[in-house]
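K.L.:
any chance you could fold what I've pasted below:
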Amino acid sequence: MTTLRRGGGLLLAATLLASLGGCGDSGVAEVTEWMKQVKQETRVSIPKLSPPKIFTPYLYSGKNTVDPFNPSKLAIAFAKLQSNNSKFKPDLERRREPLEAYPIDTLKMVGTLQKPGLSYALIQADKTVFQVKAGNYVGQNFGMVSRITETSVDLKEIVQDASGEWVERKATLELQETKK
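P.N.:
Model (predicted):
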């Protein structure tokens, strides 16, 4: 039993010595000293905050005016547009004529034809020549031929002005002389 006690005591002594060996300094004191030195040398500099921007309130001056999005105002405007019984309003339901596909500035009057009681103007669009008489439509602005002379074709166009109203405008196609 003595050997057992001696072996157990030896084992206990070795374990105690090993655990005390782990409690040594092992360089921690040096690191701790360095950290204290750096804390003393380091100065913390926090920049000052800029003052807040001054808020200047905006005075809304349109408070007492009519609201443009007021439903009753919009209803009145739509009713006015739909009940616009202008005498110049074009007939959008009628069948379009071939010369209404061309802008008026691309059309040329190249001649006239006379029949008893009726005169025709010869109008060239691209390379095609069309016959028109008073009452035919020409151009993209609902232009109606009102008069044909030997040198010109007078038109009454119906266009919308800035306010959306249909107004009548006069236009003229003059005879284009060809030089030979």
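K.L.:
from now on I want contacts and neighbour counts done on CA atoms only, so please keep to that.
P.N.:
Will do.
K.L.:
any buried residues in the helix or strand hosting residue 16, and which?
P.N.:
Secondary structure assigned from DSSP states H and E places residue 16 in helix 2-21. In terms of neighbour count (16 or more other CA atoms under 10 Å), helix 2-21 has no buried residues at all.
K.L.:
before we go on, could you also do this sequence so I can check it against the first one:
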Amino acid sequence: MKRIHGLLLVLIGLGLAGCGSDDDFSDLDAYMNEVRARPPGEIEPMPVFGSYPTFTYDASLLRSPFQPAVRVDLASRRAGSSAVRPDPNRSKAFLEGFSIEQFEMVGTLSNASGVFALLRGAGGVHRLKVGDYLGRNDGRIVAISDSQVDVVEIVPDGAGAWLERPRTIPLKEHS
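P.N.:
I've put the predicted structure just below:
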């Protein structure tokens, strides 16, 4: 054990002997004199960056690429009706500012005044009854059952008329 301690002390002594104060900085002094002797104009100027054209995102009103595409059979496509159209004078409800795809049914409530659907979306859980509106396409609740909420939306048919499109919001179990 003493032999290991002695060897360790010898190695530490040799290591410290290499850290002596040798005042030979001649190579560093020569480099610093060379740098000081250079003319001050050798630094390249900053490059000029051109401006890039601005980009405006115009696809926000298109169908989300994460939603399945709607298959349209042109032979059985219903034509719009002039009797169906959204009411421009009706004041919009708060939930009409959100996409109907973000709502999910989480339950129902019933009391003496009727049956209510509980829909989660738009930052909370909302209690809705038959006749209430939600979604961006004038969606009106037409029926509420224990397992789903039936909504009818008014959408343009592409030919200047309007169609009623039924939608169903199923009950999300285990939520």
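K.L.:
where does the helix or strand just after the helix holding residue 16 of structure 1 end up in structure 2?
P.N.:
Beyond helix 2-21 of structure 1 on the C-terminal side, the first helix or strand identified by DSSP H and E is helix 28-41. Aligning helix 28-41 of structure 1 against structure 2 (TM-score structural alignment) gives no matching residues.
K.L.:
same deal with stretch 143-161 of structure 1?
P.N.:
Using TM-score structural alignment, stretch 143-161 of structure 1 pairs with 139-157 in structure 2.
K.L.:
can you check the distance spanned by that stretch, start to finish?
P.N.:
Start-to-end span of stretch 139-157 of structure 2 (CA to CA, to the nearest Å) is 15 Å.
K.L.:
may I see the buried residues of it?
P.N.:
Neighbour-count burial for stretch 139-157 of structure 2, counted by 16+ other CA under 10 Å, picks out 139-141, 143-144, 148-156.
K.L.:
in contact with residue 128 of structure 2, which residues?
P.N.:
Residue 128 of structure 2 is in contact with 116, 117, 118, 119, counting by CA atoms under 8 Å, 6 or more residues apart in numbering.
K.L.:
list just the nearest of those residues to residue 3 of structure 2.
P.N.:
residue 119 (81.4 Å; CA to CA).
K.L.:
what does that closest one align to in structure 1?
P.N.:
So, by TM-score structural alignment, residue 119 of structure 2 is matched to residue 123.
K.L.:
what about its match, how many residues nearby?
P.N.:
Residue neighbour count, defined by other CA atoms under 10 Å, stands at 23 for residue 123 of structure 1.
K.L.:
mind giving me the packing neighbours of the helix or strand where it lies?
P.N.:
Taking DSSP H and E as the criterion, residue 123 of structure 1 maps to strand 118-125. With contacts taken as 3 or more CA pairs under 8 Å, 6 or more residues apart in numbering; DSSP states H and E, strand 118-125 of structure 1 sits against strand 108-115, strand 128-132, strand 143-148.
K.L.:
now render those strands as TSV, adding distance to residue 72 of structure 1.
P.N.:
As requested, those are exported to TSV (distance: least, CA to CA, whole Å):
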stretch	distance to residue 72 of structure 1
strand 108-115	49
strand 128-132	47
strand 143-148	36
